[in-house]
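Asks: Sequence plus predicted model, see below.
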Amino acid sequence: HTVSPQWLRQQSIDQAIEDSQSMVVLNHPNWWQNFDHWPTNLLMQMRRYHGVEIFNGVMMGEVGSAYALEKWDMLLGSGQRVWAFANDDTHHATGVGRGWNMVWAREPSAQGVREALVSGRFYASTGVKITTISATDKCIRVETDNARRIIARRDLGQRITHVDGPVMELESGQWGDANYVRFEAWGEPEQFAWTQPFWLRG
């Protein structure tokens, strides 16, 4: 189900979820010349949607930006718990595979995949493969196959630290009073992976 942001209001989201148990993801937020397909104030006002596209493959050839990490961090910083999605949004075979989401599904079914996406048990990627994510109260560990650098970020995108290599461990003393932390894994040019946020307060 597709709705235009010009007339989308909270009632539309509520109805989509209640009528069909839909999963609501807001696509290519930084499309158009003013980078405002989804204006930040509108994103902040709405509730109950599940996520935003932080990468949209078709936008690599359109006006605006394929990436929307800054809007995601603003949402997370305001307390909205929304997930990050990477989608190729391809309209032609040549665009397949530019972005995707890797899920940890409890069962190999459409319902299992949907449940994993709604619950945030997935990461978004344009080419970097994350093999393990583990977390305790004192440490978060991210392992990848092909990252050259991993960056840990906290509230509003602030960088905590980075490591050059495929594995990162972040200890509680490093994240301090952060409300959330998330990880970016950088590989070859234009190849990234993004974890979902780890909420540290409440």
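Replies: Arrived safely.
Asks: from here on, contacts and neighbour counts on C-alpha atoms
Replies: OK.
Asks: Ile150 is in contact with Glu184, isn't it?
Replies: Yes: at 5.6 Å, Ile150 counts as touching Glu184 under the criterion of Cα atoms under 8 Å.
Asks: for comparison:
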Amino acid sequence: MTTARLRPEGPADVPGVRRVLGEAFARPGVAVPDEVTLVDALRDTDAWLPELAMVAEFDGGDDDSIPEDAETFGQVVGYALLTRVRVDPAGFPALALGPVAVRPARQRRGYGTAVVWAALDAAAELGERLVVVLGDPAWYERFGFAPASKLGLTSPWSGLGAPWQALVLPPDVSGAEPVPPGEVRYPPPWSQV
């Protein structure tokens, strides 16, 4: 079984993160995927929360098929990003999950699930209450995501139906302010995706 060290992204990780995103979202005829450009642009905004940009760093574990000097040893193999969004008209602070990526050679080994859990756990520890995502419902339901429409949340992507999802963190806090319905407002870099 392979293992990973999960931690917030540091300045030295930027090239590795760009590589993971570039490989995971590669499309024919596209030199730099939108997801790479999005993350680069978000780093320069108030929406960027460095403690919620999580990487999975390959550490080899007991996977004998990967020699210790392999290209991926000690390198970023997975990524999950949470950035600040707001629910208007209340101005309720929330988080957007995405992009989430794993290097293609390391997919289906649990890195994606692990790095998303690390990001969600870090958000809960910081007292965050709401996370939204646009993605495959079958994959994101394992984390507790459900259709955002059930919370009365809309966005530029709410017309897509089931892929527009939300998760209330933590789910069982008594006395916590309820999540208000409204329009989820994303920072400007998201409009480029």
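Replies: Sure, I can see it. Remember, it's a predicted structure, so these values are computed and weren't measured experimentally.
Asks: Can you give the structural similarity as a TM-score?
Replies: After superposition, the two chains reach a TM-score (TM-score structural alignment, normalised by the length of the second structure) of 0.29; 100 aligned residues with a Cα RMSD of 5.6 Å.
Asks: which other residues reach the helix or strand encompassing Ala96 of the second structure?
Replies: Element membership of Ala96 of the second structure, judged by DSSP states H and E, is strand 92-102. Contacting residues not belonging to strand 92-102 of the second structure are listed as 20-21, 24-25, 35, 39, 77-87, 111-112, 116, 128-134, 179-180 [Cα atoms under 8 Å, 6 or more residues apart in numbering].
Asks: Now intersect those residues with the strands, please.
Replies: Among the contacts of strand 92-102 of the second structure, DSSP state E puts 77-87, 130-134 in strands.
Asks: before we move on, back to that, look at Ile150 and Glu184 of the first structure and report which has more neighbours.
Replies: A count of neighbours by other Cα atoms under 10 Å puts Ile150 above the other of Ile150 of the first structure and Glu184, at 26 against 21.
Asks: ok, for that one, nearest residue in space, not its chain neighbours?
Replies: Nearest non-adjacent residue to Ile150 of the first structure, counting by Cα to Cα, 6 or more residues apart in numbering: Ala185, 4.4 Å away.
Asks: where does that neighbour land in three-state SS?
Replies: Recorded secondary structure, Ala185 of the first structure: strand (DSSP: H, G, I helix; E, B strand; the rest coil).
Asks: quick one: contacts for Ile133 of the first structure?
Replies: Contact analysis of Ile133 of the first structure by Cα under 8 Å, 6+ apart lists 140-143.
Asks: one step back: which of the contacts of strand 92-102 of the second structure are buried, as a ChimeraX select command?
Replies: Per 16 or more other Cα atoms under 10 Å, the buried members of these correspond to this ChimeraX selection:
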select :20,21,24,25,35,39,77,78,79,80,81,82,83,84,85,86,87,111,112,116,128,129,130,131,132,133,134,179
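Asks: and the contacts of Ile133 of the first structure, which are buried?
Replies: Neighbour-count burial (16+ other Cα under 10 Å) applied to the contacts of Ile133 of the first structure gives 140, 142-143.
Asks: what would the residues you listed look like in CSV with secondary structure and distance to Ile54 of the first structure?
Replies: As requested, those are exported to CSV (DSSP: H, G, I helix; E, B strand; the rest coil; distance: Cα to Cα, whole Å):
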residue, secondary structure, distance to Ile54 of the first structure
Ile140, strand, 22
Val142, strand, 20
Glu143, strand, 21
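Asks: In JSON lines: those residues, plus distance to Gln10 of the first structure.
Replies: Formatted as JSON lines, these follow (distance: Cα to Cα, whole Å):
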{"residue": "Ile140", "distance to Gln10 of the first structure": "35"}
{"residue": "Val142", "distance to Gln10 of the first structure": "36"}
{"residue": "Glu143", "distance to Gln10 of the first structure": "38"}
